[in-house]
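Novice: next one to model:
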Amino acid sequence: MTYTGERYQRAARYQTDTHQHSQHIELSHVDNVTDGLEAGEKLICVDLVEGATALSDYCHPAHARYVFGPEDGSISQEVIDRADAVVYIPTNACLNLAASVNVLLYDRMVKLGSIHASDELIIKSRDINNRTKVR
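Specialist: Got it, this is the predicted structure:
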């Protein structure tokens, strides 16, 4: 995961990651989200931007770097202008960053065929207290 700005470093000082999940995620700080784009990697901006493509109509590229707007602002026009695509999540209100990331990554997994729906997936995914079935 790549991030810009100082918010992550400020938040990390408060030690809210009590399960130490951040130790298992490769993090890198860059000055600009376009730094280090690999050959063939598409820059995809996800934000409420006029003229953006609805996520429901979007076809994800195989190799993408997704850039999400901050909760209290927007992606800069400079980055939008460099993007290969700009998409938005159609809702009646804006979503927070975590919800936006979850929706987009789920959409990507479904559209790229990474999820194979089945009863086995349900059984593997559910809580041990859930044993209900459709009859």
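Novice: going forward, measure contacts and count neighbours with C-alpha atoms only.
Specialist: Fine.
Novice: any idea how far the residue nearest in space to the middle of the chain lies from Ala39?
Specialist: Centroid check for the chain by CA atoms, centre = their mean gives Val101 as the closest residue, at 3.0 Å. Distance, Val101 to Ala39, using CA to CA, to the nearest Å: 24 Å.
Novice: and what of Thr53?
Specialist: On the measure of CA to CA, Thr53 and Ala39 end up 24 Å apart.
Novice: the more surrounded of the two?
Specialist: Legend: neighbour count by other CA atoms under 10 Å for Thr53 and Ala39, higher for Thr53 (18 against 7).
Novice: apart from its chain neighbours, what residue comes closest to the more buried one?
Specialist: Spatial nearest neighbour of Thr53, chain neighbours left out: Val87 (4.6 Å); criterion: CA to CA, 6 or more residues apart in numbering.
Novice: I have a second one here; can you model it like the first so I can compare?
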Amino acid sequence: MRGYFAIGVEGVSKAFNVGNLVRSAHAFGASFAFTIDARLDKRQLRVSDTSDAGGHLPLYHYPDLGSLELPQGCALVGVELLDRSIDLPSFRHPLRAAYVFGPERGNLSPGLVERCEFVVRIPTRFCINVGVAGALVMYDRMISLGRFAERPVRAGGPTEAVPEHVHGKQIYRTRKE
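Specialist: Modelled structure (predicted):
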């Protein structure tokens, strides 16, 4: 996948939610993870992160929004159910992005929303668990920016995925049988 990304959460209070989110971030290849104003026992993160993500990617804890530092050129992308949010399936992911989610039973703070370059929403009827939301956003990013074959279409008959090498990497393209 091109570029890099990070996953973060603001005001979270449950270590298991952060552990789940960081574990998924590790699985999807995040460059780092972060918390802002976390209200949790950080020792519990080790129990909930069964992939030892902390041993493989940095996890930064910022005490407040003012202390949040991101790499130059990294777009901050809030994930929140707001009227002005872009539906995730229509969103073009920046190559360099830090996605940030709100706390359990709460929303991103107005200051954080104001600081975001983009705000996206997962088109659900109500909020879902932060770990699930994070996995959905990371999966959408992987599908959008990864190099995958198009999904087979049955209208004209079955298709077959054929391996090809492009710039030294194996990709799959579809071809009619």
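Novice: got a TM-score for the pair?
Specialist: In this superposition the chains share a TM-score of 0.74, using TM-score structural alignment, normalised by the length of structure 1; 118 aligned residues with a CA RMSD of 2.3 Å.
Novice: helix, strand, or coil at the residue nearest to Thr53 of structure 1?
Specialist: Three-state assignment for Val87 of structure 1 (DSSP: H, G, I helix; E, B strand; the rest coil): strand.
Novice: was I right about it contacting Cys45?
Specialist: Yes. Assessed by CA atoms under 8 Å, Val87 of structure 1 is found in contact with Cys45 at 6.2 Å.
Novice: buried residues in stretch 59-78 of structure 2?
Specialist: 59, 61-62, 74-78 (16 or more other CA atoms under 10 Å).
Novice: number of nearby residues for Ala27 of structure 2?
Specialist: 13.
Novice: Ser48 of structure 2 too?
Specialist: Using other CA under 10 Å: Ser48 of structure 2 sits among 18 other residues.
Novice: now it: how far from Gly19 of structure 2?
Specialist: For Ser48 of structure 2, the distance to Gly19 of structure 2 equals 5 Å [CA to CA].
Novice: now Ser85 of structure 2
Specialist: Going from Ser85 of structure 2 to Gly19 of structure 2 by CA to CA gives 26 Å.
Novice: between these two, who's got more neighbours?
Specialist: Gly19 (24 against 17).
Novice: ok so that one is a helix residue?
Specialist: Yes. Using three-state DSSP, the secondary structure at Gly19 of structure 2 is a helix.
Novice: separation between it and Tyr99 of structure 2?
Specialist: Using CA to CA, Gly19 of structure 2 is found at 16 Å from Tyr99 of structure 2.
Novice: what about the aligned partner of Ser109 of structure 2 in structure 1, how many residues nearby?
Specialist: Per TM-score structural alignment, the equivalent position to Ser109 of structure 2 in structure 1 is Ser76. Residues contacting Ser76 of structure 1 under the criterion other CA under 10 Å number 9.
Novice: now whichever helix in structure 1 runs longest: which residue numbers in structure 2?
Specialist: Ordering each helix of structure 1 by length in residues (DSSP state H) puts helix 97-111 first. Using TM-score structural alignment, helix 97-111 of structure 1 corresponds to residues 130-144 of structure 2.
Novice: what lies in contact with the matching stretch?
Specialist: 1, 7, 17-18, 20-21, 24-25, 28, 88-89, 92-93, 101-104, 122 (CA atoms under 8 Å, 6 or more residues apart in numbering).
Novice: one step back: the longest helix of structure 1 vs structure 2, average offset?
Specialist: Here the mean offset of helix 97-111 of structure 1 against structure 2 after fitting is 0.7 Å, by mean CA distance after the TM-score superposition for structure 1.
Novice: quick one on the thing from earlier: which of the contacts of stretch 130-144 of structure 2 are buried, as a PyMOL select command?
Specialist: Here is the PyMOL selection string for the buried members of the contacts of stretch 130-144 of structure 2, based on 16+ other CA under 10 Å:
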select buried, resi 7+17+18+20+21+24+25+28+88+93+101+102+103+104+122
